[in-house]
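>>> model the following, please.
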Amino acid sequence: MFGSFREALISIGAKILLVILVLSFAVWGIGDQLNFGAGGGNTVATVGETEIPRREYDAEVRRQTSRLRRALGDALTDEQLRAMGVNQRVLESMVQSAVFVEGARDLGLFVAEDTIAREIKTDARFQGASGLFNRDRFNRIMYDNGYSEGAFIEIFRADMMHTQLLSGIASGQTAPKTLVNAIHAYRMERRIAEVVSIANKKLATVAAPTEGEIAKYHKDNAARFTAPEFRDFTLVRLQIEDVLDEVAVAEEKIRAAYDERLNEFSQPERRKIKQILVATEELARKVHGELGSGGDFDKVAKETAKADPASLDLGELSRAQVPLPELADAAFGLGKGAFSQPVKTVLGWHILKVTDVSPAKQSKFEDVRAQLKNEIAKELAVDALYNLSNKFEDSMGGGATLVEAARGLSFKPKRIKGASRAGSDDNGKAIAGLDAEVLRTLFETDENTDSALVDAGERGYFMLHVDKVTKPALRPLARVRAAVAEALLRERSAEAAGKKAETLLGEIKSGRSLAEVAKAHGVKVRTSKPFTRTGEGLQSRLPGDLVAALFSARRGDAAASQAGEEQVIAVLKDIRRANPLADKEGVARIAEQLNQGIGGDLTAQLAAALRNRLGVSVNQVAIEPASRP
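Reported below is the predicted structural model:
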């Protein structure tokens, strides 16, 4: 949960520090104008009239450093952080953000305070179980990431100004039709091949390896038979379930949540509606007259209106779901079984019939009380667990061991022996309960060392202590002899079979048919479905190099490749050129991809132009002290 809170910050504001960051390094670089003069100063960079204060830069470096250490472990050294270029990435992201904000202001764009407030209050990540804005949750995200409220709101403002500035550029771009069709022709061309797959053992027989050969293969391929690093560790999890039973939910809190979410528990009246749609009023009147004379709705629709039976049923709809207001008024003014007068809309003339009515329903408080109580309890449990995590860290900071701190708060430590980086034991069996985050933390923590307390999102928190590290070691031949012998035999078999397949390929190119080759080895020729360059359309996968060879071939040409324990030989049977007129959806997808690419290029050009017009000056001397995380 808390992980998702922190991700909220990144998705809202720090996407500026990610998307723009990647673009900026690739396109603009940091060296617009470097100032190496003496004196340092309180400004690290100037963009037009905007100065980036040293204190904001320092604070952002600390925030990014803290995030990296939370993600990668406290063992991350200052030298490693410098090698990762944290300070340069922070500077560039702040500069580029300022460039876009200045550009937006120059064009007269702004974001009103009430617009920012509305954006924050309607953001689901800041809402509680009631579905409304939760000030405590907002504050927790903000403070956990080291922002003041003013700075946090400025992230929203900058992001919204960027969106205003760039939305007009990113939309409305159209790639030339000739380019779209050319790419469509390349991507969607399909080919058909006749294929035979022959097991290696059918093509070639090899002798069993000797003991000496097995021993040599074991030694020469030591990496293949080396056990990975294993770690013994103690794991403590702090989970919502551990505190949920201790959380008391006041009845008035449940009632308040019900009242706030009343609309959520209301189901409006719904009606099953049929319609007959015709083009003219004259025909509509005729249809209506026949229905009034007792005609069957479906029969009149088919025989008089010539309507497709599949188009008659609109389904069960609420008033809000009926697509046009005039139709909604007509349908919800009818009783069950009745049909309407002809109704004119922009689509034509409609005659509606209501076949069933489901009355409006309001879920009673008692019906949803348990659901609301559970949701509120989980929200309160998040806060309780957060407080316990702080007590846990305080206990550790006071000198308690991991096990002592856990037992002091009634959490149960778990001892796990011999876990590999993949989460399996020495026999290759998966160890239960080891998710990717635990494994990553385990292998980033030194022996006889505690990890940091890791926020695992909805899974709560965890901390571990690495008790023992067993370094990778070559497994004894006696233990892996069978696996070594099998690997050597497979390798020799594949090599011999590959040579035989090349011989067969030469024979096919000299005129022998693929069917003859297949019959001689007891297999059948199969004809593939039409497939693309990526292999889309194949019933069974072909090796990538074989697909590529077939797309470089002419009709009748042959190619071969190895696939696992088989040799695959294929002959190109047919070439199906792409037809853009018959694949409008495919053409549209390619056009959209190209349009997005054009939008990205224009965004990059705008950024470069703004930097040149506004002027960007970087005070390199002022940066240096903050470059030490």
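>>> switch to C-alpha atoms for all contacts and neighbour counts from now on
Will do.
>>> now the helices for the stretch 501-629 of the chain?
Ranges of helices in the stretch 501-629 of the chain, per DSSP state H, counting those that start in this stretch, are 514-520, 544-551, 584-614, 620-623.
>>> show me what the third one is packed up against.
By that I understand helix 584-614. Packing contacts for helix 584-614, counted by 3 or more C-alpha pairs under 8 Å, 6 or more residues apart in numbering; DSSP states H and E, involve helix 86-106, helix 149-170, helix 177-188.
>>> buried residues in the particular helix or strand that has Asn390 in it, which are they?
Using DSSP states H and E, Asn390 sits within helix 365-397. Using 16 or more other C-alpha atoms under 10 Å as the burial criterion, the residues of helix 365-397 that qualify are 369, 372-373, 375-386, 389, 392-393, 395-396.
>>> if we can go back for a sec, which stretch among the helices and strands packed on helix 584-614 comes nearest Lys353?
helix 149-170 (44.4 Å; C-alpha to C-alpha).
>>> and the closest one with helix 86-106, angle?
70 degrees (axes from the mean of the first three to the mean of the last three C-alpha atoms, to 10 degrees).
>>> for the comparison step, fold the sequence that follows:
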Amino acid sequence: MLNALRKGAGGWIAQLFIALLVVSFAVWGVSGFLTGFQGDTVATVGKTDVSAQQFFREYDLAKRRLGQQIGQAVTDEQARLFGIPGQVLGRLVTEATLNDEADTLGLGVSGETLATQIKDDPTFQGPTGSFDRNRFIQVINNAGMTEDQFVAELQKSYVRQQLASAVVGAMEPPDAYLRAFHDYLNEERSIAYLVLTPDQVGAVADPTETELTTFFNENKSDWRTPELRSVSVVRMTPEDMANTGDVSDEEAQKVYDSQLATRFTEPERRQVEQIVFKDMADATEAASALADGKTFDALKADRGLTDADVDLGLITRDKISDPDVAEAAFSLTEGSVSGIVEGRFGPVIVRVTAIEPEVVTSFEDAKAEIKQELAAARAAQEITDQFDVIEDARAGGATLQEIASNYGLKLVTYPGIDATGNNVDGVAIADLPGGNELVSAVFESDVGLENNAIPIEGGYVWYDVTAVSADRDRELSEVREKVITAFKTAKVDEKLTELAEQNRDRLARGDAIDDVATEIGVEPATADAIKRSTQASGALTAQAIQEAFNGPKGYAGVAPGADDAKIVLVVTDVTVPPYFSGAPEMAETEQRLSGDLTNDLLQQYIAQLQDRLGVSVNQATLQQLIGATDPGV
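Reported below is the predicted structural model:
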């Protein structure tokens, strides 16, 4: 909201400030615990403070914006996970840096200029397009600001704009820079290439014991088992609780009858065409022609009408707004033409070309679905009723096993879950109740701790961590077969890489790719007009496309292919389209590069200011404002 309110600092300078949300952290960081602050100060740059009230207002607005994006209220913990405190603090410190320097230089802006900008801001204009004071007050109050606070903030934003404009201006990239960028983006290459697959090097023998042990020890970290946690879980969802056997046919019949017309009946639909006439005389003439044997299509052609001009579509009766036309259309047989209908917009003649009859789903066909819905609704209510009962039982010391037994629920034990939701074999656990949310909660808990229920799928999951196994190096005996497979895969890759490099060297010496392909038994392929931005397609991988730009015409290289293959390529042609200074197609690129250069310079300027002025952060106040206990944000 404040970004909109600070429209006076809009344009390219404002966009740069958005890009500088966290630039300050690269210079001064926020990890230290500092003292000597007033309790209402979060940070200080030079002689300029970032107040607790200012930080909290911006922090709250940032949380609300994030909540609108994800569709739920954002807690302090979630805000920290998204990096919101750091982003807000970084921006406020950057603004304070420029404010402090502007005060030192005596920069300012007139009240008349501020008043004009506020009056002309569309944010504060009413339905008539003019300034609406009531809307102005409402908007700034919603942003958590008083009128004086807003005007003061707007004044500061204009001063910051003055300072930034004076330092960096609107930088224009040099023509040589644009030319180099143009050439880099638009250079095109043609290549010829070979795809070598693992089949080309044949089978690899099993390793000896010495080879296997050596390979295992050299890659021991690949077999390291992560921290694993054993978990007992009780789930209560509508799916678990719903019992269609408790729903009688009579109850289902009542629902069916009440929804028969709206849900279980597909009304008749007809393909309807109509010709509207300018007056009754015109319609009478047309009707007479039809009676004498002229077809509806011929009548349509005589009047220069297309199918789109007369076709109402395949529609239900209620979709035809004129009741007389609807009555006529739904009284005809398929393929027949009506007489003259006195419609709302003039005389009409209607034709029906197709009829889809009404379809009614019988009670027998709908019964199972209705019973499932009724059972699920009852289960949802039962879950609401049982939740407090189970929570009370947990508070009274009942175990999950006792709860499952007493309330007809199922206790499931997972002997080993890692922090990514995989089992002891590294395979994702299917249908894990609560999914990633449960996994995160499990790794934030510990053995013997009482945990809050996790809401899922209209129900809840209760869990207990029953054991924790620290991460460790596995013994060879535990993963022997996997290590053998990895050894053989590595050997195949080693041999295939050697073969690819041998043939790359031949191509680099000038050997014809067709001759090389024939000798190793593969088909050569080509690709033309490749740019650095060309997307991977077919056998040509993204790595191969980039490899094609690693040398001049005649350059040969090797790149990974799909399915453990290797791609051997040679550059056969290089084309760079001509560059024209000031060409329209370069306008967007020039603007983007100008922004990049300006942004880089402004970042350096702010970093130098912060180094000279000094930046301090009051961690104690900051942690209180964001609801954190850790010393960092």
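>>> give me the TM-score for this pair.
For this chain pair, the superposition-based TM-score is 0.55 by TM-score structural alignment, normalised by the length of structure 1; 474 aligned residues with a C-alpha RMSD of 6.6 Å.
>>> which residue lines up with Glu547 of structure 2 in structure 1?
Alignment note: Glu547 of structure 2 maps to Ala549 in structure 1; criterion TM-score structural alignment.
>>> what's the neighbour count on its match?
Applying other C-alpha atoms under 10 Å, we find 18 residues neighbouring Ala549 of structure 1.
>>> do the same with Gly150 of structure 1
So Gly150 of structure 1, with other C-alpha under 10 Å, has 8 neighbours.
>>> quick one: it from Ser493 of structure 1, how far?
70 Å (C-alpha to C-alpha, to the nearest Å).
>>> go on, Leu594 of structure 1?
Going from Leu594 of structure 1 to Ser493 of structure 1 by C-alpha to C-alpha gives 47 Å.
>>> the helices and strands packed on helix 584-614 of structure 1: which one's closest to Gly586 of structure 1?
Set against Gly586 of structure 1 and scored by C-alpha to C-alpha, these come closest in helix 177-188, at 7.5 Å.
>>> average distance between the helix or strand following that closest one and structure 2?
Once helix 177-188 of structure 1 ends, the next helix or strand along the chain (criterion: DSSP H and E) is strand 190-199. On superposition with structure 2, the mean distance recorded for strand 190-199 of structure 1 (mean C-alpha distance after the TM-score superposition for structure 1) is 4.3 Å.
>>> Val22 of structure 1: neighbour count?
Val22 of structure 1 - counted by other C-alpha under 10 Å - has 14 other residues nearby.
>>> what sits against it?
For Val22 of structure 1, no residue meets the contact criterion (C-alpha atoms under 8 Å, 6 or more residues apart in numbering).
>>> same check on the one 3 residues further on?
Taking C-alpha under 8 Å, 6+ apart as the criterion, Phe25 of structure 1 is in contact with Glu92.
>>> next one: the one 5 residues further on
For Ile30 of structure 1, the contacting residues are Gln88, Glu92, taking C-alpha under 8 Å, 6+ apart as the criterion.
>>> that one: what secondary structure?
coil (DSSP: H, G, I helix; E, B strand; the rest coil).
>>> how close does it get to Ala45 of structure 1?
Ile30 of structure 1 sits 11 Å away from Ala45 of structure 1, going by C-alpha to C-alpha.
>>> coming back round to it: determine which stretch of the helices and strands packed on helix 584-614 of structure 1 is the most buried.
Highest mean neighbour count of those: helix 86-106, a mean of 21 (counted as mean count of other C-alpha atoms under 10 Å).
>>> the next helix or strand after that helix vs helix 149-170, what angle?
Next helix or strand after helix 86-106 of structure 1 toward the C-terminus (DSSP H and E): helix 113-121. With the same axes, to 10 degrees applied, the angle from helix 113-121 of structure 1 to helix 149-170 works out at 100 degrees.
>>> name the residues of the next helix-or-strand element following helix 113-121 of structure 1 that are buried.
Downstream of helix 113-121 of structure 1, the next assigned helix or strand under DSSP H and E is helix 135-144. By neighbour count with 16+ other C-alpha under 10 Å, helix 135-144 of structure 1 contains the buried residues Arg137, Phe138, Asn139, Arg140, Ile141, Met142.
>>> the residues you listed into JSON lines, with extra columns for distance to Asp557 of structure 1?
Converted to JSON lines, those look like this (distance: C-alpha to C-alpha, whole Å):
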{"residue": "Arg137", "distance to Asp557 of structure 1": "66"}
{"residue": "Phe138", "distance to Asp557 of structure 1": "66"}
{"residue": "Asn139", "distance to Asp557 of structure 1": "68"}
{"residue": "Arg140", "distance to Asp557 of structure 1": "66"}
{"residue": "Ile141", "distance to Asp557 of structure 1": "63"}
{"residue": "Met142", "distance to Asp557 of structure 1": "65"}
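>>> which among those residues gets closest to Glu516 of structure 1?
Taking C-alpha to C-alpha as the measure, Glu516 of structure 1 lies nearest Ile141 of the buried residues of helix 135-144 of structure 1, at 70.6 Å.
>>> perfect, that will be all.
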